[in-house]
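Student: Mind folding the following:
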Amino acid sequence: MKRLTLLATLSLLAWPAAATPEEGLSAIGDLGQLNGQALACGNMSVASQAKKLVIAHAPKTRNYGEVFEEQTNAAFLRQGKDHAECPTDEDFAGALRSLSNRLQVALPAPPQPSPPPANQAAGR
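Tutor: Below is the predicted model:
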């Protein structure tokens, strides 16, 4: 019995902790920062990918949208004001991967609906 209790306890400790709402907002804010920097640097591909991540992961609430927009604007203005060097494509890609992983934990994307079978889509 003690082994079973120990095993159950260890299993719970090994299970990833549920993300808090603050972690989700933080990840969305960081994604907004990346989006603003990408826009200021003219990297529309990264900005597009950042927006897709927000759409896929963030709850459709004003709070999440405002955090993303505020951080986007702040990063865009800071990049221009500081005349900072733009990150390389590899740096942007690494940051996107990292944020995507954080979002998967903090705000898992809901499953996407399956497209209708080809024979049903053609019959419309």
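Student: drop to CA atoms for contacts and neighbour counts, all remaining ones
Tutor: Fine.
Student: Which parts of the protein are helices?
Tutor: 2-14, 21-40, 44-57, 62-82, 89-106, 118-122 (DSSP state H).
Student: quick one more, to check against the first:
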Amino acid sequence: MTKSLPLLALLLTFASVTHADETALRQAIGELGTLNGIALACKQNALTARMREIMVDTVPKERNIGEVFEQATHASFLDFGSSGKVCPDGKSLAGDIDLAREKLRLAAGKTS
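Tutor: The predicted structure follows:
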């Protein structure tokens, strides 16, 4: 019984770290999806293509991950259109995308 206690502690720690990693990954994907919705609303097609490339190159190809990106994109696109916000210039939006890309890479465990 006492030998299984350290194993249980290790498993609980691993589960906690995995959940934290998954949460960070979902947040980073959501941020990129939000920017994608803005880029779509502002007809910045080159930037939307770039974000798709970032997703394909960075995160696992899993349905739930794609759904997080799509839902964030959809919500952002609708919010942007209904709120009457002014489109950011392409350079500013590209800078925001670069920051989101780095957050996504870190959350996905990509170091190079």
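Student: now what about the TM-score between them?
Tutor: With the length set by TM-score structural alignment, normalised by the length of structure 2, the two chains reach a TM-score of 0.76; 95 aligned residues with a Cα RMSD of 2.2 Å.
Student: Need the helices of structure 1 in a markdown table (columns: mean neighbour count).
Tutor: Output for these, formatted as a markdown table (neighbours: other Cα atoms under 10 Å):
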| stretch | mean neighbour count |
| --- | --- |
| helix 2-14 | 10 |
| helix 21-40 | 22 |
| helix 44-57 | 17 |
| helix 62-82 | 17 |
| helix 89-106 | 16 |
| helix 118-122 | 8 |
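Student: Relative to residue 72 of structure 2, how far out is the residue nearest to the spatial centre of structure 2?
Tutor: In structure 2, the centroid-proximal residue (Cα atoms, centre = their mean) is residue 29; its distance is 1.0 Å. Separation of residue 29 of structure 2 from residue 72 of structure 2 (Cα to Cα, to the nearest Å) stands at 8 Å.
Student: repeat for residue 15 of structure 2
Tutor: For residue 15 of structure 2, the distance to residue 72 of structure 2 - Cα to Cα - is 26 Å.
Student: wait, isn't residue 35 of structure 2 in contact with residue 97?
Tutor: Yes. Contact criterion Cα atoms under 8 Å: residue 35 of structure 2 and residue 97 qualify, at 6.9 Å.
Student: Contacts only, for residue 79 of structure 1.
Tutor: Going by Cα atoms under 8 Å, 6 or more residues apart in numbering, residue 79 of structure 1 touches 37, 40, 41.
Student: now structure 2: which of these match?
Tutor: Retained in structure 2 (both residues aligned by TM-score structural alignment, their matches' Cα atoms under 8 Å) from the contacts of residue 79 of structure 1: 37, 40.
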